[in-house]
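# Quick one: sequence and predicted model below, then my questions.
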Amino acid sequence: MNKLANLLKSDQVIAYPTEAVFGLGCNPLSQSAVEKLLILKQRPVEKGLILVAPDLDFLLPFIDTKNFTQQHWNRLQGQYDRPTTWLVPVDMAVPKFLTGKFNSIAVRLCHHPAVEQLCYATGFALTSTSANLTGLPPCKTVAEVRSQFGADFPVLEMPVGDAKNPSEIRDLFTNQLVRQG
């Protein structure tokens, strides 16, 4: 765990398990790390990235909360029967390499032990995009990660959670479904 946390602190990309699939993660405040992730994933910067963390304190620096009502806070922190990512207003200081073409940012409270351990060890939220090369299915095992990204790719060797699908994405203010989970 310490080795992977140190890689994240050194602007590297790792794979780690989430609720349903392995994610590719890095320090969201490191442009060089995010660029490495986008190149590795073959993902256009315009799409933006999801941030995950076990605690809202890790995500608050990225969110503009000035128009939040109690209903928004409750929705963001709610417990759901499936992983739920929320599109929220982005703080003006957040770099475009995280938000892409959007004026919002996607965030998810994730209580998978891997995410908890990595965030508490590094002190920051993680980027989260499914660990797969474009056109291939998301990785659900360590072996699949190594098959797609190489035998030496840094991966946290823990199982994924019990969720059947990657997170659904919803707009925090309207609750509108953006991506089916």
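Cool, got the structure.

# drop to CA atoms for contacts and neighbour counts, all remaining ones
Will do.

# ok, Phe153 - contacts?
Applying CA atoms under 8 Å, 6 or more residues apart in numbering to Phe153 gives the contacts Ile14, Ala15, Val145, Arg146.

# Looking at these, which is nearest Pro154?
Closest approach to Pro154 among those (CA to CA): Ile14, at 5.1 Å.

# In three-state terms, label the residue positioned nearest the centre of the chain for me.
Per CA atoms, centre = their mean, the C-alpha nearest to the average position across the chain is that of Ser128, at 2.3 Å. At Ser128 the chain is in strand, as set by DSSP: H, G, I helix; E, B strand; the rest coil.

# Mind jotting down where the helices sit in this protein?
2-9, 31-41, 56-59, 70-77, 96-99, 113-122, 142-149 (DSSP state H).

# Compare these and give me the one nearest Leu172.
helix 70-77 (6.4 Å).

# which of the residues in that closest one are buried?
His72, Leu76 (16 or more other CA atoms under 10 Å).

# how far is that helix from where the chain is centred?
Remark: helix 70-77 is offset 19 Å from the chain centroid, using CA atoms, centre = their mean, to the nearest Å.

# Tell me the helices and strands packed up against that helix.
Helix 70-77 sits against no helix or strand, with contacts defined as 3 or more CA pairs under 8 Å, 6 or more residues apart in numbering; DSSP states H and E.

# putting a second one here so we can go through both:
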Amino acid sequence: MTHLTLSQTVSQINAGDVVAYPTESVFGLGCDPFNEAAVQKLFHVKQREHTKGLILIAATVEQIAPYVLLHNQAWQQAVLATWPGPVTWILPTKTHLPNWITGGRDTVAVRVSSHPTVQALCLACGHALISTSANPSGQPPAKSCAQVEAYFQNQINCLDGALGNLSKPTQIIDAQTGHILR
């Protein structure tokens, strides 16, 4: 495993690779959401089912605005009151998103993160990224680059950095129903 700089991480994402990086509570795996080969690699290394859907993370609301119904919706104020921050919202899609992102649903999980590394990464890439916990399905999420290496054995490079202050993964809320999913 290689410990990456921010610019190396952006280059790897642009080249279609999957990378690990610190988030609010655990290390995440991410890639370009519209690069199907990269997303398929992510599913493969995680041993994750394609039907679960994935989270899009962003540095700004503008980075996810093209994909979701948010503005002029009943839930707009509740969502924007938590961003940037550690809350993931399930929002209806505005445009068709690939099934590998949505799991075949007409909704998508999105978060505008306040974590400085996530923000810097999304801003440097210029777009939202896929984000899912850095672990094989069924295992505890990685809390360091060393744990990423132990799980993925040189398949994933890591942008090292400090985790945020959350002790558990971010909360997930369905914006249309207000139901807390996690």
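All right, it came through fine. What you see is a predicted model; the values in this text were computed from it and never measured.

# TM-score of the superposition?
Once superposed, chain against chain, the TM-score is 0.91 (TM-score structural alignment, normalised by the length of the first structure); 176 aligned residues with a CA RMSD of 1.7 Å.

# sorry, back to before: reformat the helices of the first structure as a markdown table; add distance to Val160 of the first structure.
Output for the helices of the first structure, formatted as a markdown table (distance: least, CA to CA, whole Å):
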| stretch | distance to Val160 of the first structure |
| --- | --- |
| helix 2-9 | 17 |
| helix 31-41 | 19 |
| helix 56-59 | 22 |
| helix 70-77 | 22 |
| helix 96-99 | 24 |
| helix 113-122 | 9 |
| helix 142-149 | 9 |
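
# among these, which is the most enclosed?
Mean neighbours per residue, mean count of other CA atoms under 10 Å, is largest over the helices of the first structure for helix 96-99, with a mean of 20.

# The second structure: matching residues for that one?
Aligning helix 96-99 of the first structure against the second structure (TM-score structural alignment) gives residues 99-102.

# That stretch vs the first structure, mean deviation?
Mean deviation of stretch 99-102 of the second structure relative to the first structure after superposition (mean CA distance after the TM-score superposition for the first structure): 0.7 Å.

# contacting residues around that stretch?
If you take CA under 8 Å, 6+ apart as the criterion, stretch 99-102 of the second structure is touched by 33, 36, 39, 50-55, 105, 108-109, 130.

# Now find how far off-centre it is within its chain.
13 Å.

# Count the residues that sit near Pro92 of the second structure.
Per other CA atoms under 10 Å, the neighbour tally for Pro92 of the second structure reads 18.

# Relative to Leu166 of the second structure, how far out is it?
Distance, Pro92 of the second structure to Leu166 of the second structure, by CA to CA, to the nearest Å: 27 Å.

# now Val112 of the second structure
For Val112 of the second structure relative to Leu166 of the second structure (CA to CA), the value is 15 Å.

# Settle it for me: which of those two has more neighbours?
Between Val112 of the second structure and Leu166, counting by other CA under 10 Å, Val112 is the more crowded of the two (28 against 12).

# From Glu168 of the first structure, how far off is Cys178 of the first structure?
Careful, residue 178 of the first structure is Val and not Cys. Relative to Glu168 of the first structure, Val178 of the first structure is positioned 8 Å away (CA to CA).

# before we move on, what about Gly48 of the first structure?
Distance of Gly48 of the first structure to Glu168 of the first structure, given as CA to CA: 15 Å.

# Then Leu177 of the first structure?
Counting by CA to CA, the gap from Leu177 of the first structure to Glu168 of the first structure is 7 Å.

# and what of Gly161 of the first structure?
15 Å.

# what's the answer for Lys101 of the first structure, then?
20 Å.

# So which of the two has more stuff around it?
When Lys101 of the first structure and Glu168 are compared for neighbours, Glu168 comes out ahead with 15 against 12, by other CA under 10 Å.
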